[in-house]
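Asks: pasting the sequence and the predicted coordinates here, then a few questions.
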Amino acid sequence: MLKITADWIEPLWYGSIFLGSGGGGKSGLLASLLVKNLKDSYIPLIAHEDIASSDYFCGVGLLGSPELSEENIPSGKEIKIAIDELKSHTGLEFRGITVVEGAGVNIFYPLLAALKMGLPVVDADAMGRAFPELQMTAYHLEGMPVTPLVLVDGTYTVHLFLEKQDTFLLELNTRQIVSEKGGVGYFAGFPYPGSVLKKVLFPGTLSFAREIGECFMKAESYEELMDLLLEVTANSFYGPVVEIFKGKVKSISVFSTSKWKSATIVSRGEEINLLFQYENLLVFKNSQIAASVPDLICAIDLDRLTPVNNSEFFEGQYLAILGLPAPLRLRINRALDVVGPQCFGYRTIYMPLERIYQRFYRGVYF
């Protein structure tokens, strides 16, 4: 069994931002807290293939505004309450923690929960990237309920969702509670045995995030970074990373009548428009799609050579926009009905990166 130690946290932090695809929240303070707590300790990490089929696990995470969690760093008390309540109502003894969203804050919060509960974490997650809603998980795609689920809001009030219910409705109910109770909440749910997790979860995402982060820590130039990222991603269940555009942020637009935002990035007479909400969702170049969700659209600050969230964009910033093909399970029609561009309000269809950049991918694969 592997061990997550303090030296995991920095590369995991960079990797969590990259897999956040522009979203996932700022996790720097939570990462720093984990470094301190792991100074003389570690978290056991269970490989996906080593999950005991008969053992039960619970998924934990943060709902609402990750930025608010930066202002009020969670202590772990709230998730202990949630897990203990879940145990009480299900009668299950959990043998480990699972990650629901393998990016941003929701990579690190399950690690904090594991430390507080003295439990291992599974090297896998239920999204393969950052997505904003509960129905955008592999559980929902496989027709499996999120419930029973326990939500602890910002005032430490417990909210129980014990009966099976539509995941879309559960998303609305939990979001309403979170918005009324401080803007952030912490949940424990997805109580499933290892036999189910082996079929549902995306394997190795924590290790993959760490490998991505190590690329940023090793690289001394953008060219070296791209070589390292290409090597890591080409040997993963995602797909080889591709450069979409490099340039300077010309403008950032926020549309007052919706949650939609866009950034215009220019270089040598060319420009792209990056459309984003919580995550980066679409790129247009010359009025044509240059990348689209569920493929990951990741931004690199070229001056600092680090991945950045879209909340960190500013005019005059030099960025590289990269595309990372999503796992195949997110590209089938059943999944696209939940995580495709139309699910975020855009009137366009999903265009795989391999189709848009055929010449590049032919060179990589052949």
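Replies: That came through fine.
Asks: when you work out contacts or count neighbours from here on, use the C-alpha atoms and nothing else.
Replies: Noted.
Asks: shouldn't V266 be within a strand?
Replies: Yes - applying DSSP: H, G, I helix; E, B strand; the rest coil, one finds V266 inside a strand.
Asks: for it, give me its contacts.
Replies: Residues in contact with V266, defined by C-alpha atoms under 8 Å, 6 or more residues apart in numbering, are 246-250, 272.
Asks: cool, and E243?
Replies: 320-323.
Asks: okay if I get those residues as JSON lines plus secondary structure, distance to A126 and neighbour count?
Replies: Output for the contacts of E243, formatted as JSON lines (DSSP: H, G, I helix; E, B strand; the rest coil; distance: C-alpha to C-alpha, whole Å; neighbours: other C-alpha atoms under 10 Å):
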{"residue": "A320", "secondary structure": "strand", "distance to A126": "28", "neighbour count": "19"}
{"residue": "I321", "secondary structure": "strand", "distance to A126": "25", "neighbour count": "22"}
{"residue": "L322", "secondary structure": "strand", "distance to A126": "23", "neighbour count": "20"}
{"residue": "G323", "secondary structure": "strand", "distance to A126": "20", "neighbour count": "25"}
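Asks: the structure to be compared is supplied as follows:
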Amino acid sequence: MSYNLDGQTLADIARGAAIMGTGGGGDPLVGRMLVQQALDEGLRVKVIDAHEVADDDLVISTAMMGAPSVVVEKLPSGDEAVASLRRLEEHLGRSAVATIPMECGGLNSMIPLLVAARAGIPVVDGDGMGRAFPELQMETFGVYGVPGSPLVVSDAAGHTALIETGTDNVQMESFARAVTIRMGGASYIAEYSMSGADVKRTAIPGTLSLARDLGRSVREAREAHTDAFAALIQAVRSSIYGYARPLFSGKIVDVSRGVVDGFTAGTVVIEPFDAGLPMVIDFRNENIVAKVDGRTVAIVPDLITILDLDSASAITTEALRFGQRVRVLAIATPPIMRTPEALEVWGPHAFGLDEPWVPVEELAAT
């Protein structure tokens, strides 16, 4: 069901998207401010269901690419992603009827909303990752046969680059990342041009609304002084994700973090409040595996989110600090992300992990 965005819904989506970002995707605050500015100017953002798009309509995904920390240091004007959209439309000789998020986690939940406002088109309620992933080929669009190329990359200085790699989405990611680095570490992209029929076939449905529901559940629980974590878990269980559980509570006692191949990579160690062994979480932009005493308790592509113990707000990997009191939450991925072809693209081996994927609900049972 379609709806028009207002300030409260925008704030709820941003809060929920940070949770779905699994530590990555960047803090949505900057994007939220830009979208709110557009709303304050009287611009409209309409969120529509995928089934409201005609099969032969053109839909283009829009996003920010690169290091979210660069976006904080150098705020975008808000027109960069629209510039990429317009350049790609010109190349294709067609206008997009709607845009769709690349991912529903963090900052990139906000960029398509901004594009929708500035370009005067709706945004489809869905995305291609169901969380945040670090690379462009890690999208259900590509997994199920939609090429990401041609892709347009734009920067704040008005420069644009068109990248064409045919059906090779891995090479597209490589070229786009190289251009993004030359643009200062952050760029704004338009990619995965597809028909409405392809959107219905390949997108993870309803994820913007899920982010809204997660954010709202936390907000309303805080306002009512009830258990925000319980409300959050119930909201997940009512969605296509279907399963969530708390994994661990404790205090961060060590963070090791660095930039590796353009990604924020490292490890966080969380010590339990009572007697027991610590939890160790490895991350590569996003949290990818959580272990206790060497035993895996959750692993990518299932979502591993570190939340502030008092507020239930998500903590991104770049914001992890010694002494933070946290609760770790695991969320199952929906069926469309668990097929063999999907796991080939974003299963544990894609992140250099030498172990198989086991669903978080099965790990909990053992």
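Replies: Received the coordinates, thanks. This is a predicted model, so every value here is computed, not measured.
Asks: what is the nearest of the contacts of V266 of structure 1 to S311 of structure 1?
Replies: V249 (13.1 Å; C-alpha to C-alpha).
Asks: trace A312 of structure 2 over to structure 1, please.
Replies: When structure 1 is aligned by TM-score structural alignment, A312 of structure 2 is paired with L305.
Asks: identify the residues contacting its match.
Replies: Going by C-alpha under 8 Å, 6+ apart, the list of residues near L305 of structure 1 reads 216, 221-222.
Asks: among the contacts of V266 of structure 1, which lie within strands?
Replies: Using DSSP state E, 246-250, 272 are the members of the contacts of V266 of structure 1 that sit in strands.
Asks: ok, and the most crowded of those residues?
Replies: I272 (24 neighbours; other C-alpha atoms under 10 Å).
Asks: structure 2: which residue goes with that residue?
Replies: By TM-score structural alignment, I272 of structure 1 lines up with M279.
Asks: cool, R175 of structure 1 as well?
Replies: Per TM-score structural alignment, R175 of structure 1 is aligned with R177.
Asks: what about the strands in the stretch 251-366 of structure 1?
Replies: With DSSP state E, counting those that start in this stretch, the ranges of strands along the stretch 251-366 of structure 1 come out as 261-267, 270-276, 280-285, 288-292, 296-301, 306-308, 318-324.
Asks: about what we covered before: which of the contacts of E243 of structure 1 sits closest to P193 of structure 1?
Replies: Among these, G323 lies closest to P193 of structure 1 (C-alpha to C-alpha), at 34.1 Å.
Asks: for the closest one, which non-adjacent residue is closest in space?
Replies: I297 (4.8 Å; C-alpha to C-alpha, 6 or more residues apart in numbering).
Asks: how about G185 of structure 1?
Replies: D153 (4.3 Å).
Asks: that neighbour contacts K181, doesn't it?
Replies: Yes - contact criterion C-alpha atoms under 8 Å: D153 of structure 1 and K181 qualify, at 6.0 Å.
Asks: among these two, which residue is more densely surrounded?
Replies: Neighbours per residue (other C-alpha under 10 Å) separate D153 of structure 1 from K181, with D153 holding more: 26 against 16.
Asks: identify the residue of structure 2 aligned to that one.
Replies: Checking TM-score structural alignment: D153 of structure 1 goes with D155.
Asks: is its match in contact with I181, as I believe?
Replies: No - D155 of structure 2 is not in contact with I181 according to C-alpha under 8 Å; the separation is 10.7 Å.
Asks: about what we covered before: for the residue nearest to G185 of structure 1, what are its contacts?
Replies: By C-alpha under 8 Å, 6+ apart, the neighbours of D153 of structure 1 are 159, 177-178, 181-182, 184-186.
Asks: that older thread, and in structure 2, which of the contacts of L305 of structure 1 remain?
Replies: Retained in structure 2 (both residues aligned by TM-score structural alignment, their matches' C-alpha atoms under 8 Å) from the contacts of L305 of structure 1: F216.
Asks: so which of the contacts of L305 of structure 1 are in helices?
Replies: The helices, defined by DSSP state H, take in 216, 222 from those.
Asks: let's see if you can find the most crowded of the contacts of L305 of structure 1.
Replies: F216 (23 neighbours).
Asks: what's the distance between whichever residue in structure 2 pairs up with that residue and A312 of structure 2?
Replies: Aligned by TM-score structural alignment, F216 of structure 1 pairs with V218 of structure 2. According to C-alpha to C-alpha, to the nearest Å, V218 of structure 2 and A312 of structure 2 sit 7 Å apart.
Asks: what touches both of those two?
Replies: By C-alpha under 8 Å, 6+ apart, the residues touching both V218 of structure 2 and A312 are 228-229.
Asks: still on that earlier bit, against D27 of structure 2, how distant is the match of D153 of structure 1?
Replies: 19 Å.
Asks: quick one on the thing from earlier: can you tell me which of the contacts of V266 of structure 1 is nearest L2 of structure 1?
Replies: Of these, the one sitting nearest to L2 of structure 1 (C-alpha to C-alpha) turns out to be K246, at 37.6 Å.
Asks: who touches the closest one in this structure?
Replies: With C-alpha under 8 Å, 6+ apart, K246 of structure 1 has these contacts: 265-267, 318-321.
Asks: let's see 10 Å
Replies: K246 of structure 1 makes contact with 265-267, 271-272, 299-302, 318-322, according to C-alpha atoms under 10 Å, 6 or more residues apart in numbering.
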